[in-house]
Every structure is written in C-alpha cells, then in structure tokens.
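S.K.: okay, predicted coordinates and the sequence, questions at the end:
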Amino acid sequence: MVAMAKNKNSTGGAPSQRQLRVGEVIRRRLSELLQRGDIHDPDLERMSITVGEVRCSPDLSIATAYVLPLGGQGQEEALAALRKNRHEIRKQVSKALTIKFAPEIRFAIDDTYDRMDATRRLLADEHVRQDLDD
C-alpha cells in the first residue's frame, strides 16, 4: 500500500506564502470596494465595515473574510448584506487577482478584538496578577 503525502495545510499547518499573499490582496481590494461604495447596494453603502483579515484555503478555492462593522453594531445585518452581494464582490475582487480562478468569498465576524478584551480582563484578574507578580 502506497501512502500519499498530505499537504501540510490540510492538517492545520501554517498557511503558505501564497495563501498569505492572495489573502492580503483580497483583503485590500475588498476594503477598497467597501470604503468607496463600489458595491451598489444601499444596505452596504450606509455601513462602515472593516476587513480585518482574509484567510485562504490551501487550494485557494475559498477565501474567508473576517469583517466587523464600525462600533461592532449590526453584525448580522452586515453579514447578510455581504452575503447577498457575494457574487458582485467576487467579480470585483477577481480583477485584482492574478490567479486562474477567483476564490469563493465567505464572510465571518472578526472576533479578534473580543478575544483581546477577554485576555486583558483575564490578565487584570487579581488572582492572575498575584501569580504574575510572584
């Protein structure tokens, strides 16, 4: 029986340079589209949405954009508006890419700031402070 080599990313390894590069190009282009109002949807035009990160699958067929509306309010509405316009967004983003096929773009809420706040609260806890001071 011949064992087939697995791509290190299929088992949860670090992303490749290509994944990181493509993700950053998509993040920049998506940010520009949303900032300038190039997606013609009144719901998106009235929202200010930050694109924190874009992660690509190892085969670059799927790109997940982590977004957050300004102030963190209206997260579900922002996701719904982005998902409704995903085809137009994909078409616009693909113009900035030099790869053969444009990835499917999925949207998720960026919880980085929530996790940072939770870490700060944990480190500020008196029991943790006591352990750190020892």
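M.R.: All right, it came through fine.
S.K.: use CA for all of it now, contacts and neighbours both
M.R.: Noted.
S.K.: quick one: the helices in this protein?
M.R.: Using DSSP state H, the helices found in the chain span residues 17-36, 42-45, 75-84, 86-94, 112-124, 126-133.
S.K.: the residue nearest to Lys8 when sequence neighbours are not counted: how many residues sit nearby?
M.R.: On the basis of Cα to Cα, 6 or more residues apart in numbering, the spatially nearest residue to Lys8 that is not a chain neighbour turns out to be Ala14, at 7.8 Å. For Ala14, the tally of surrounding residues (other Cα atoms under 10 Å) stands at 12.
S.K.: please apply the same query to Ser61.
M.R.: As a burial measure, the neighbour count of Ser61 was computed by other Cα under 10 Å and equals 12.
S.K.: related to what we said a few turns ago, so for Val51, which of the helices of the chain sits nearest?
M.R.: Each of these was checked against Val51 via Cα to Cα, and the shortest separation belongs to helix 17-36, namely 6.0 Å.
S.K.: name the surrounding residues that touch the closest one.
M.R.: Defining contact as Cα atoms under 8 Å, 6 or more residues apart in numbering, one finds that helix 17-36 is touched by 39, 44-45, 48-58, 60, 63, 65, 89, 92-93, 96-97.
S.K.: from the residues you listed, list just the buried residues.
M.R.: Listed as buried from the contacts of helix 17-36 are 39, 44-45, 49-58, 60, 63, 65, 89, 92-93; burial here means 16 or more other Cα atoms under 10 Å.
S.K.: in addition, the following structure is provided for comparison:
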Amino acid sequence: MAKTRAHAGAAAGQRQLRVAEVIRRSLSAILARGEVHDPDLAHVSVTVAEVKVSPDLRHATAFVLPLGGVNTEGVVRALTRNRAEIRRLVTAQIDLKYSPELSFEPDLSFDRMDRTRELLGSPAVRRDLDRD
C-alpha cells in the first residue's frame, strides 16, 4: 500500500517539529555566542522565535527578531548574507542526513499580538462586549 502524502496545508509531523526545535536551539546558541563574524551582528541580541522545516527536512526558515525590534530588516539581511557560515555552524551541532538550507524572515507575531490587543481594547469592541 502506498504512503499518503501530506497536503500543503497539513500540520507539521513530529519529526519536522523536533528537527525545527533542534535547529532553533542551535541557531539561538550560535547567535548568543557571537560565532557569526559580521559587524552588523556584532552587538545585536537576536531572538529566534520559531523555525519551520519543510517536510523533506532540506529547507528551514527561521523567524528572527532583534532585541527591541530595532533594525529588523538590517539584521535579517545580515543573517541572509551569512547563511552559508551559519549553516556550517548549525550542521556541526546537529545530526541530520542533509544539512538544511537556511532562510531568515522577520518575526511578525509580536506585531500581530499588539494589533489584536489594540483591536480588543477599541471602544467599538468594548461596547459590543459590555452588552453581554
């Protein structure tokens, strides 16, 4: 019987989640220790909020945010510019058959949470909630 393939919108499997967490921890440690030699990353504390891994484990997208959210685009550009070195450092710490290709995206979840709080605190929503 043939294996069924996950749909594009399907949730990540356990292996994907475990590998993503291992990569996230490795990236966090590498960035915290300052192992990437780039002046744009020299004195910047970067938070790796989440890593998403493709089903074949060959591509990983890290969602990052510098402390305070200052110069996010510059930090993402610097990480992207140094992704070969970062990939080499991550590969040295993890045990996978293939070294995943890394990409970096800004983490927008904090902005979305702030916007949600703002919407829930607006007078129109308060008025509707107070009716009950």
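M.R.: Arrived safely. Small disclaimer: the values here were computed from a predicted structure and weren't measured.
S.K.: can you redo the helices of structure 1 as TSV with distance to Met4 of structure 1?
M.R.: Putting the helices of structure 1 into TSV (distance: least, Cα to Cα, whole Å) gives the following:
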stretch	distance to Met4 of structure 1
helix 17-36	22
helix 42-45	46
helix 75-84	37
helix 86-94	33
helix 112-124	36
helix 126-133	47
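S.K.: and Arg18 of structure 2, what pairs with it in structure 1?
M.R.: For Arg18 of structure 2, the aligned position in structure 1 is occupied by Arg21, per TM-score structural alignment.
S.K.: gap between that match and His40 of structure 1?
M.R.: When distances are taken as Cα to Cα, to the nearest Å, Arg21 of structure 1 and His40 of structure 1 turn out to be 27 Å apart.
S.K.: and for Lys84 of structure 1?
M.R.: Distance check for Lys84 of structure 1 against His40 of structure 1: by Cα to Cα, it reads 11 Å.
S.K.: what of Lys8 of structure 1?
M.R.: Per Cα to Cα, Lys8 of structure 1 is found 40 Å from His40 of structure 1.
S.K.: let me see the contact set for Glu85 of structure 2.
M.R.: Val36.
S.K.: separation between the residue nearest to Lys8 of structure 1 and Asp59 of structure 1?
M.R.: Noted for Ala14 of structure 1: a distance of 14 Å to Asp59 of structure 1, by Cα to Cα.
S.K.: again with Val25 of structure 1
M.R.: Counting by Cα to Cα, the gap between Val25 of structure 1 and Asp59 of structure 1 amounts to 16 Å.
S.K.: between those two, who's got more neighbours?
M.R.: Neighbours per residue, other Cα under 10 Å: of Val25 of structure 1 and Asp59, the larger number sits with Val25, 17 against 12.
S.K.: what sits against the equivalent of Ala84 of structure 2 over in structure 1?
M.R.: Aligned by TM-score structural alignment, Ala84 of structure 2 pairs with His87 of structure 1. Shown in contact with His87 of structure 1 (Cα under 8 Å, 6+ apart): no residues.
S.K.: just Thr119 of structure 1 next, same as before
M.R.: Per Cα under 8 Å, 6+ apart, neighbours of Thr119 of structure 1: none.
S.K.: what's the counterpart of Glu104 of structure 1 in structure 2?
M.R.: Across the two structures, Glu104 of structure 1 finds its equivalent in Glu101 of structure 2, going by TM-score structural alignment.
S.K.: what about its match, how many neighbours?
M.R.: Using other Cα under 10 Å, Glu101 of structure 2 is surrounded by 14 other residues.
S.K.: got it, and Arg36 of structure 1?
M.R.: Counted with other Cα under 10 Å, the neighbours of Arg36 of structure 1 add up to 9.
S.K.: please say which position in structure 2 it maps to.
M.R.: In structure 2, the residue equivalent to Arg36 of structure 1 is Arg33, according to TM-score structural alignment.
S.K.: brilliant, that's me finished.
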